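Engineer: With the input below, show me the fold.
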Amino acid sequence: MTPKTPVALITGAGSGIGRAIALEAARSGHDLILVGRRLEPLEDTAAQLGANVRLVPADITTPAGRAAVVAAAGDRLDILVNNAGRLAVGRLTDLNDKEIAQTVGTNLTAAVQLTRDLVPALSATQGQIVNIGSMFGMIAFPYFSAYSATKFALRGLSDALRRELSEFGITVTYVAPRATRTPAQSTFAHLVEPFGMVLDSPERVASRAWAGIMAGRKTIYPGFGERIFALLQAMAPSLIDAALTHKAGTARAQAALNSYTRQKEA
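Structural biologist: Model prediction:
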């Protein structure tokens, strides 16, 4: 019997890390199901791929959107990449209900629900779940409170599912990239310099992530430095507290934050 071509389903595939991972998956011989809220960006991604591609314009925060994704996957799926996300930045007291709800709903709730709905298809292939988290889910930055909360939760979800779904032969990988140059960067561009952030390209993130995914790694970090910071967070959190509290309180950080808040309110 001829082996079936493996299929990878990627949410948030219209730009950034999602698009770059789609390119990596296509190069490794996977058929693709690309999911996003708008069709045109998905078509732009598909135009760059030399693979069998199905496009699913759907809002995965809705039951109808998730149903469309599940229907596209059918009864077999090899890799699910939960990449779709939203970013809300600013003082918690400046975030409105809608911003918080959209951030939690997209980054966490939709990922939980979509994963639940695709477990039968993943079980059929003893497939793999890949959750795209963030270093903000390892080290929580001030002014990223809602976003960090969702990524910490996604990391916990990954650990729990790895243990829970092992009976079906499903593996789980958590990817923790640092800040990345994507369209969402505009949301926190004003904080890059005050916090001394180092930004990676989506292509660099995707290349490292895909290599780890294919190797079946449980957790993928961007580099050695981030592993050290994650260890410090676990072993000596007061050091991270002091460093980030200092950076958050500098005049440069406060001026950038106040300017961004005024622009958002205008």
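Engineer: From now on I want contacts and neighbour counts done on CA atoms only, so please keep to that.
Structural biologist: Will do.
Engineer: For L154, give me its contacts.
Structural biologist: L154 is in contact with N107, L108, N131, G133, G137, counting by CA atoms under 8 Å, 6 or more residues apart in numbering.
Engineer: in what helix or strand does it lie?
Structural biologist: When secondary structure is defined by DSSP states H and E, L154 falls within helix 145-164.
Engineer: The stretch 151-266 of the chain: helices as residue ranges?
Structural biologist: With DSSP state H, counting those that start in this stretch, the ranges of helices along the stretch 151-266 of the chain come out as 189-195, 202-214, 224-235, 237-249, 251-265.
Engineer: So which bits of the first one are buried?
Structural biologist: Read it as helix 189-195. H190, L191, P194, F195 (16 or more other CA atoms under 10 Å).
Engineer: mind giving me CSV with the residues you listed and columns for distance to V172?
Structural biologist: Supplementary listing: those in CSV, determined by distance: CA to CA, whole Å:
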residue, distance to V172
H190, 34
L191, 32
P194, 35
F195, 31
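Engineer: Check those residues and tell me the two furthest apart.
Structural biologist: With distance counted by CA to CA, no two of the buried residues of helix 189-195 lie farther apart than H190 and F195, which are 9.5 Å apart.
Engineer: about what we covered before: what about the helices of the stretch 151-266 of the chain, which gets the closest to R155?
Structural biologist: Of all the helices of the stretch 151-266 of the chain, helix 224-235 sits nearest to R155, with 13.0 Å by CA to CA.
Engineer: For T62, which non-adjacent residue is spatially closest?
Structural biologist: The shortest distance from T62 to any residue other than its chain neighbours is 8.0 Å, reached at A110 (CA to CA, 6 or more residues apart in numbering).
Engineer: one more to line up against the first:
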Amino acid sequence: MSRKTVLITGAGTGIGRALAVEADRLGHRLILVGRRPQPLVELASGLQRASVLPADVTTPRGRALIAASVVQTGLDILINNAGVVPSGAIGTTMDDEIAAALALNVAAPIALTRDLLDSLIVSRGQVVNMGSIFGDIAFPYFATYSASKFALRGFSDALRRELAPQGVGVTYVAPRATRTDAAQGFDRLVGPMAMTLDAPEAVAAHAWRAITARKREQLPPTRERLFVALQRLRPALIDRALIRLARDPAVIAAANDLSSRP
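Structural biologist: All right, here's what the predicted structure looks like:
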């Protein structure tokens, strides 16, 4: 893949930051988007070809700022990475938590892709949606998050089919749990659910291999591939395993503890 202009949302921390570092190593030009300027500026200072664009992708004004910038630079790859990871018992989930998760994880990628579509068509570029294994395997106590990633996966499939005649590729990347600031929000569940957390750098390197190859989707190179296959072919097996997990007293206690946090 020759040098591309790459826009990454949620670039200041976590997977977004690691994606930017890996893209810079590969020689791409970067547009770093995030709500807070300081992490973006700090990141850009260590990269070779990066510009900073503070913007809130959940608002029309923020997306308009991004679209105006892209008109000037052109765009080859849009990486919809910004997201939140709500967790806890669904019975204690508040309306504003649901709305915020769907606004950032679902509505923003759809709207931003629409707003940047003309530039992507000109370059015959690529949309990359950062999903999750939880977008294939719906986990108890992550109901809202799983719903948002199922939606993003569906959007990716539909978008891929719609834009193929115009030469625009769509790649859906589904990592498993990753060691980021967002993971602190569900830290109580990591032990009881026996989760394995990957390093953001490993996730980013794996994602960029899929992006470079313009793959349809990328799952983690771990046992989760088998679980996804079972989910698609024998969902009852996954149901039994996760219902058993949801009944575990340690998991219930951890989820209740998360739900009681302010």
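Engineer: TM-score of the superposition?
Structural biologist: The pair, once superposed, lands on a TM-score of 0.97 when counted by TM-score structural alignment, normalised by the length of the second structure; 260 aligned residues with a CA RMSD of 1.2 Å.
Engineer: how far apart are the helix holding L154 of the first structure and its match in the second structure?
Structural biologist: Average distance, helix 145-164 of the first structure versus aligned residues of the second structure after superposition (mean CA distance after the TM-score superposition for the first structure): 0.6 Å.
Engineer: Which stretch of the second structure lines up against that helix?
Structural biologist: The aligned range for helix 145-164 of the first structure in the second structure is 143-162, by TM-score structural alignment.
Engineer: Now find how far off-centre the matching stretch is within its chain.
Structural biologist: Going by CA atoms, centre = their mean, to the nearest Å, the spacing between the C-alpha centre of stretch 143-162 of the second structure and its chain's C-alpha centre is 11 Å.
Engineer: now stretch 41-53 of the second structure
Structural biologist: Averaging C-alpha positions (CA atoms, centre = their mean) puts stretch 41-53 of the second structure 21 Å from its chain's average.
Engineer: Any idea how far apart the tips of that stretch sit?
Structural biologist: The first and last residues of stretch 41-53 of the second structure sit 9 Å apart, counting by CA to CA, to the nearest Å.
Engineer: list the buried ones in it?
Structural biologist: Residues of stretch 41-53 of the second structure classed as buried under the neighbour-count rule (16+ other CA under 10 Å) are V41, L43, A44, L47, A50, S51, V52, L53.
Engineer: quick one: contacts for the nearest residue to the fifth one once chain neighbours are set aside?
Structural biologist: Meaning A50 of the second structure. Setting aside the residues directly before and after it, A50 of the second structure is nearest to L30 in space (CA to CA, 6+ apart), at 4.5 Å. Taking CA under 8 Å, 6+ apart as the contact definition, L30 of the second structure lies against T5, V6, L7, I8, A20, A23, D24, R49, A50, S51.
Engineer: how about stretch 189-206 of the first structure, aligned to which bit of the second structure?
Structural biologist: On the basis of TM-score structural alignment, stretch 189-206 of the first structure is assigned to residues 187-204 in the second structure.
Engineer: related to what we said a few turns ago, deepest of the helices of the stretch 151-266 of the first structure, which one?
Structural biologist: The highest mean neighbour count among these, using mean count of other CA atoms under 10 Å, belongs to helix 202-214: a mean of 19.
Engineer: wait, N80 of the second structure sits on N129?
Structural biologist: Yes. Taking contact to mean CA atoms under 8 Å, the distance of 5.0 Å between N80 of the second structure and N129 places them in contact.
Engineer: measure R232 of the second structure to G191 of the second structure for me?
Structural biologist: When distances are taken as CA to CA, R232 of the second structure and G191 of the second structure turn out to be 26 Å apart.
Engineer: Now go through the contacts of L30 of the second structure and say which are in strands.
Structural biologist: By the criterion of DSSP state E, membership of these in strands covers T5, V6, L7, I8, A50, S51.
Engineer: This completes my enquiry, with thanks.
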